[in-house]
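Student: next comes the sequence, and after it the predicted model I'd like to discuss.
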Amino acid sequence: MTTLVVPYFGGREVELDDDGDPADPRSAAALAVFLALTEADRISDSAHVFAFCSDYCEEAGRPEWLDEIMEVPENPTNIWDHVMSGPVMVRKGRGDDNNWYVVMEAECAWDTEHGLMLVWHQGKTLTKVGGYNGHLTDAGAYRDADLRNVVYKARNPQFTTRLATEAMQESTGHAPSLEPKAFPGGLRELL
């Protein structure tokens, strides 16, 4: 296996589990674009991961065991203190989706059973966050085109996050059907 240095995660080293299709230059391009993402990009993506954590904690009723291993983050950017980067794969979309995605199987303190799946469309835009389920997009997972701009599909809709208008257009070529949704106060409100 190949080891990659990932600037998005502050230069952490991760394993490359699958580099996609070596014969397709778009596969390698998606990985190269991902490896050019920075810590600033990660900070910009914080709200999606924080929403996942907030939704999980609300659903689970803020279990005591979680308090022992994880403090309530002061703000969404602190959520990354509870994420452990994992192996990366490059995957081609399914069916008529000819895009390439960079997928990371990360671990997170709040959902030790399912972990954290992070998916970047063409290696550039974080387009899916949630427990690991193997699906590259929420629209594909639920067979619902209205979800094409959803990054985190929450159990409680107040925690659902969406791509910003500009990111959606740049990433997919389509304007989102809904405006980006601000997400509420999160974990602090759950205590």
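Tutor: Looks like it came in fine.

Student: C-alpha only now, for contacts and for neighbours.
Tutor: Fine.

Student: tell me which other helices or strands the longest strand belonging to the chain touches.
Tutor: Secondary structure of the chain per DSSP state E: the longest strand is strand 100-108. Where contact means 3 or more CA pairs under 8 Å, 6 or more residues apart in numbering; DSSP states H and E, strand 100-108 is packed against helix 25-35, strand 83-84, strand 88-92, strand 116-121.

Student: burial count for the closest residue to Ala32 other than its chain neighbours?
Tutor: Computed as CA to CA, 6 or more residues apart in numbering, the closest residue to Ala32 that is not its neighbour in sequence is Gly123, at 7.5 Å. Counted by other CA atoms under 10 Å, the residues lying close to Gly123 total 26.

Student: also this one, for the comparison:
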Amino acid sequence: MNGWELEKPNEDILFGKKKRIKEYAQQNPLAGTDKKGDVLLIIRKYHPSLNCSPDDPLYRSDTYRMCLAYYDAMSYSYFELPSGLHYTGVEARIDKNTGKAIITIHADGISRTTNVTELYQKLSNTTPMDEDAKMAAFISLDNTVNTVKRAAIEVTEVQSEILGTLLQDEQFDDWWISAPTAIPYLDGQALIFTYTDFNPAEDKAFITEADETIRNFLSLTAIDRLAASAHVYKNCMEFLDAIGYNEEEDALWKIKDPQQIWRQVRYNQCYVSREPYEDQQVYLRLSCECNWEQEHGLQLVFNKQGKLVRVSAEDGDILGYEGDGMIS
């Protein structure tokens, strides 16, 4: 197994179809899940510059990066590992104090325990590192980041002035789900709004800020969506340029009017959450499927004022690293 056999494991986690993930982890010694199957880890080889297998028939490469892939219901990330080690396994468990995954990587008699926050800080795939630096970073992993104990969640519903009652998700206790709500930005199509990573006992200001964010988003119309066409069209064209011409995407290559790009987009739902790393403001993410990036989809990110601030693949981030997808 090369670690690339599964398609869209995030969706399996999100919709509770975890049997396939657990079976895969049992079959692949370099894959692991937590007991519930909320997190999937895979150690695998990546193309030297693209987010794909070096065995991809369209983008073959004789060189590769060894990486750890991390999937949960809302995000997909991968972190560079030293290529000189022989990896023998990876494990995941959920820390009951923080609600986050604790990750243990085994290689050549070495075991290192860490978490996603520490991996972002030390082994991010966006930071160029030579093998010596990767090895030093790997050896230093010790799970000392992000160990604050989480307050208990003792309610099963929260109230929004805009959306009414949001019920606690059955899988994730810090997710809260609304009834479908009509969205003028999408010509009246109704979508569910989900608060994610929200603990009412820890973030007293969240609901007020979320209401402001949702109110301003719902004030937008289809005219505002069409005004954003150039940004979505740009995302499509940049993706096509990166992968090169493929006959299957010929219809996409022929699009010349940016407003026609919306015909290639399908809307899933809206996620509202607080950005955890940079400005820690509340944002709304409109989650979409699109005909060009079928694996990672498309997201439109709106700030509290209702301004579109980012158009990108659904990469697990609200604000793009080093400006990726951000709109100035």
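Tutor: That came through fine. From a predicted model like this one, the values you see are computed outputs, not experimental measurements.

Student: and the TM-score between them?
Tutor: TM-score for the superposed pair, counting by TM-score structural alignment, normalised by the length of the first structure: 0.68. Supporting figures: 145 aligned residues with a CA RMSD of 2.2 Å.

Student: pick the most buried one from the helices and strands packed on strand 100-108 of the first structure.
Tutor: Highest mean neighbour count of these: strand 116-121, a mean of 25 (counted as mean count of other CA atoms under 10 Å).

Student: what's the average distance of it to the second structure?
Tutor: Strand 116-121 of the first structure: mean distance to aligned residues in the second structure after superposition is 0.8 Å, counting by mean CA distance after the TM-score superposition for the first structure.

Student: so what touches that strand?
Tutor: The contact list for strand 116-121 of the first structure, computed with CA atoms under 8 Å, 6 or more residues apart in numbering, reads 30, 34, 99-108, 126-133, 136-137, 171.

Student: please spell out the ChimeraX selection for the buried subset of the residues you listed.
Tutor: Selection of buried members from the contacts of strand 116-121 of the first structure for ChimeraX, criterion 16 or more other CA atoms under 10 Å:
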select :30,34,99,100,101,102,103,104,105,106,107,108,126,127,128,129,130,131,132,136,137,171
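
Student: what do we get in the first structure for Ser312 of the second structure?
Tutor: Taking TM-score structural alignment, Ser312 of the second structure has Gly130 as its aligned residue in the first structure.

Student: surely its match is in contact with Ser54?
Tutor: No - using CA atoms under 8 Å as the test, Gly130 of the first structure is too far from Ser54 to be in contact (11.6 Å).

Student: and the alignment partner in the second structure of Gly86 of the first structure, what element?
Tutor: Taking TM-score structural alignment for the superposition, Gly86 of the first structure sits opposite Asn268 in the second structure. According to DSSP states H and E, Asn268 of the second structure maps onto strand 265-274.

Student: hang on, the earlier thing: between the longest strand of the first structure and strand 116-121, how many degrees?
Tutor: In terms of direction (axes from the mean of the first three to the mean of the last three CA atoms, to 10 degrees), strand 100-108 of the first structure departs from strand 116-121 by 160 degrees.

Student: matching residues in the second structure for strand 100-108 of the first structure?
Tutor: The aligned range for strand 100-108 of the first structure is 282-290, by TM-score structural alignment.

Student: still on that earlier bit, what lies in contact with the longest strand of the first structure?
Tutor: 26-27, 30-31, 34, 82-93, 115-123, 132, 136.

Student: continuing past the helix ranked longest in the first structure, what's the next helix or strand?
Tutor: In the first structure, taking DSSP state H as the definition, the longest helix is helix 46-60. Downstream of helix 46-60 of the first structure, the first helix or strand assigned by DSSP H and E is helix 64-69.

Student: next, the buried residues of that following helix.
Tutor: By neighbour count with 16+ other CA under 10 Å, helix 64-69 of the first structure contains no buried residues.

Student: contacts for that helix?
Tutor: With contact meaning CA under 8 Å, 6+ apart, helix 64-69 of the first structure is reached by 109-110.

Student: counterpart of Leu31 of the first structure in the second structure?
Tutor: Aligned partner of Leu31 of the first structure by TM-score structural alignment: Ile214.
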